[in-house]
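Participant: After the sequence you'll find the predicted model.
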Amino acid sequence: MPALDHRQEAARAFDAMRCGGIAIVPNDVGYAAMAHSYDALQRIFDTKGRAPTKLNAMIGHNQLHRRLHRCSTRGREIVAAITEDYDLPLGVIAPADFTDPFLARLDPRVIEASTRDGTLLMLLNAGQFHFALSELSDAQDTAIFGSSANLTLQGTHFSVEAIEPEIRAIADVIVDYGVLKYKPYGCSSTLLDVESLTVYRHGIAYETIAWILKKHFGLSLTPVPS
């Protein structure tokens, strides 16, 4: 018998979010505060003290990426190389199809708080719980958005115990997976616009991601600032 039932844990969090609640969930890249409704997402922002200019990220898997992102062939190959061939997490930024029912049925305020210039940020390949939650999101046509479970500028947390009490207090469900996989990095996922190659965050495995693009595509990314 497995020690963890990822589907069951994901369903518990998903049901709370679908009903308007907030869930603190484990991704390999850090614990996140996630929600579906605008009011819940706004409560996360207000509690974190997050600037209005910051955007929510959507959780997803490669199937949702291929369905919603409008990428060039090169863009799709970059995503596949990083997240499938090399099995690394990535925050993918790319133009999206907002006429797709998955996005079109969302509260316009959620779209406004989660997109910029026609692009959508989707976190891919962030662990087995993340994949199970993404499957539920896809199957139920219920988009899940959020950001790291921490007060603003306090850094990503890789254990529930490290999350500030104010953040834990707003959660209807907390899914505790202990200390998460990428804690040694001390930061969250790399955020990359796979069309413009703009790096919005030098995060987990960035040096490897830059090496992948150089080796397989002949492309150079910006170096990590000193």
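Facilitator: Okay, I see it.

Participant: contacts and neighbour counts: CA atoms only from here.
Facilitator: Fine.

Participant: now the helices for the protein?
Facilitator: Assigned by DSSP state H, the chain shows helices spanning 6-18, 38-48, 62-68, 73-80, 101-104, 108-114, 128-139, 165-169, 206-217.

Participant: Leaving aside the residues adjacent along the chain, what's closest to Pro101?
Facilitator: Spatial nearest neighbour of Pro101, excluding adjacent residues (C-alpha to C-alpha, 6 or more residues apart in numbering): Asp141 at 7.9 Å.

Participant: here comes the other one, which I'd like you to weigh against the first:
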Amino acid sequence: MSFPNIAADARRAFTALQQGGIAIFPVDVGYTIAGGSAESLARIFKAKGRAPTKLNAMVGDMTTHRALHVLDERASEMVRCITEGYELPLGAIAPYRPEHPLIQRLDPGALVGSTKDGTVAMLINAGPFHREICKLSREENHPIFGSSANLTNTGTKFRVQDIPAELLDIADVVVDYGLRKYHRYQRSATLINFATLEVVRVGSCYELIADVLARHFDVELPPAE
């Protein structure tokens, strides 16, 4: 078996997204199905049977987070401590700057399905492939939004062979890197609104994230359900 060529595979997926297509690719917290246009995201929603109230998450890195999210210094340090200090994956929700180039590139239909009350969720620090495709998104100013490659309410998929055919059939590119890192959790990323410290979803590494916030910031998250 050859060594994975992350740069080439990320470029292949990103090119499909730039062209209005759909890509399925690996992140540490499962497989993501993503688009970069209102049309592609609408096709994903339909195939997943996803309720309009469920939003997409932006694929972003810490550089994008710092430039796009609006948080005070303490909240920003929480995100940095979790993702850079402890190298944990995180879904960070925060108010966003509407003038940011990636937001400006997003067409209105996609913006409606990817933001709520002036906030946007962003998946940060989710592994080597995620890091590479985030870099392409940022440097070439093409937004990527996605969600777990599953049918609604059927659980995150950690192997390509477990992804439903309905989603594989609409993908222009599928990148298969085998079993994903945090499969033991059987959950996607933990989602926290850092403007309010509300836990929106208990997910992978939740107990580790809660420990970081308790020890470094005296913030007590609720117990995992």
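Facilitator: In hand now; what should we look at? These numbers were taken from a predicted model, which means no experiment stands behind them.

Participant: TM-score for this pair?
Facilitator: Once superposed, the chains reach a TM-score of 0.98 (TM-score structural alignment, normalised by the length of structure 2), with 224 aligned residues with a C-alpha RMSD of 0.8 Å.

Participant: Please enumerate residues in contact with stretch 30-45 of structure 2?
Facilitator: 17-18, 20-26, 51, 106-110, 142-149, 156-160, 167, 170-171, 180-183, 187-188 (C-alpha atoms under 8 Å, 6 or more residues apart in numbering).

Participant: how close does Ala47 of structure 2 get to Ser40 of structure 2?
Facilitator: Noted for Ala47 of structure 2: a distance of 11 Å to Ser40 of structure 2, by C-alpha to C-alpha, to the nearest Å.

Participant: ok, now Phe129 of structure 2?
Facilitator: Going from Phe129 of structure 2 to Ser40 of structure 2 by C-alpha to C-alpha gives 21 Å.

Participant: ok, the residue most central in space within structure 2 - contacts?
Facilitator: Among the residues of structure 2, the one closest to the centroid is Leu123, at 3.3 Å (C-alpha atoms, centre = their mean). Contact partners of Leu123 of structure 2, counting by C-alpha under 8 Å, 6+ apart, are Ala57, Met58, Val59, Gly60, Asp61, Pro89, Leu90, Gly91, Ala92, Ala189.

Participant: so who does the last one touch?
Facilitator: With contacts defined as C-alpha under 8 Å, 6+ apart, Ala189 of structure 2 is in contact with Val29, Pro89, Leu90, Gly91, Leu123, Arg201, Val202, Gly203, Ser204, Cys205.

Participant: try the second one
Facilitator: When contacts are counted by C-alpha under 8 Å, 6+ apart, Met58 of structure 2 is found next to Ser114, Val120, Ala121, Met122, Leu123, Pro143, Ile144, Phe145, Gly146.

Participant: Surely the third one touches Ala92?
Facilitator: Yes. The pair formed by Ala121 of structure 2 and Ala92 meets the contact definition of C-alpha atoms under 8 Å, at 5.5 Å.

Participant: For those two, list the residues in contact with both.
Facilitator: Joint contacts of Ala121 of structure 2 and Ala92 (C-alpha under 8 Å, 6+ apart) are Leu191.

Participant: So for those two, which residue has more residues nearby?
Facilitator: Under the criterion of other C-alpha atoms under 10 Å, the comparison of Ala121 of structure 2 against Ala92 puts Ala121 first, with 27 against 24.

Participant: contacting residues for the residue lying closest to that one once chain neighbours are set aside?
Facilitator: Excluding its sequence neighbours, the residue lying closest to Ala121 of structure 2 (C-alpha to C-alpha, 6+ apart) is Ile93, at 4.2 Å. By C-alpha under 8 Å, 6+ apart, Ile93 of structure 2 lies in contact with Thr119, Val120, Ala121, Met122, Leu191, Ile192, Asn193, Phe194, Ala195.

Participant: which one of those has the most neighbours?
Facilitator: Going by other C-alpha under 10 Å, Ala121 tops the contacts of Ile93 of structure 2 with 27 neighbours.

Participant: quick revisit: what about the residue nearest to Pro101 of structure 1, how many residues close to it?
Facilitator: Around Asp141 of structure 1 there are 14 other residues, counting by other C-alpha under 10 Å.

Participant: pretty sure it is touching Phe102, no?
Facilitator: Yes. In this structure, Asp141 of structure 1 is within contact of Phe102 by C-alpha under 8 Å, at 5.4 Å.

Participant: Provide a list of residues in contact with Val79 of structure 2.
Facilitator: Listed by C-alpha under 8 Å, 6+ apart, the contact partners of Val79 of structure 2 are Ala92.
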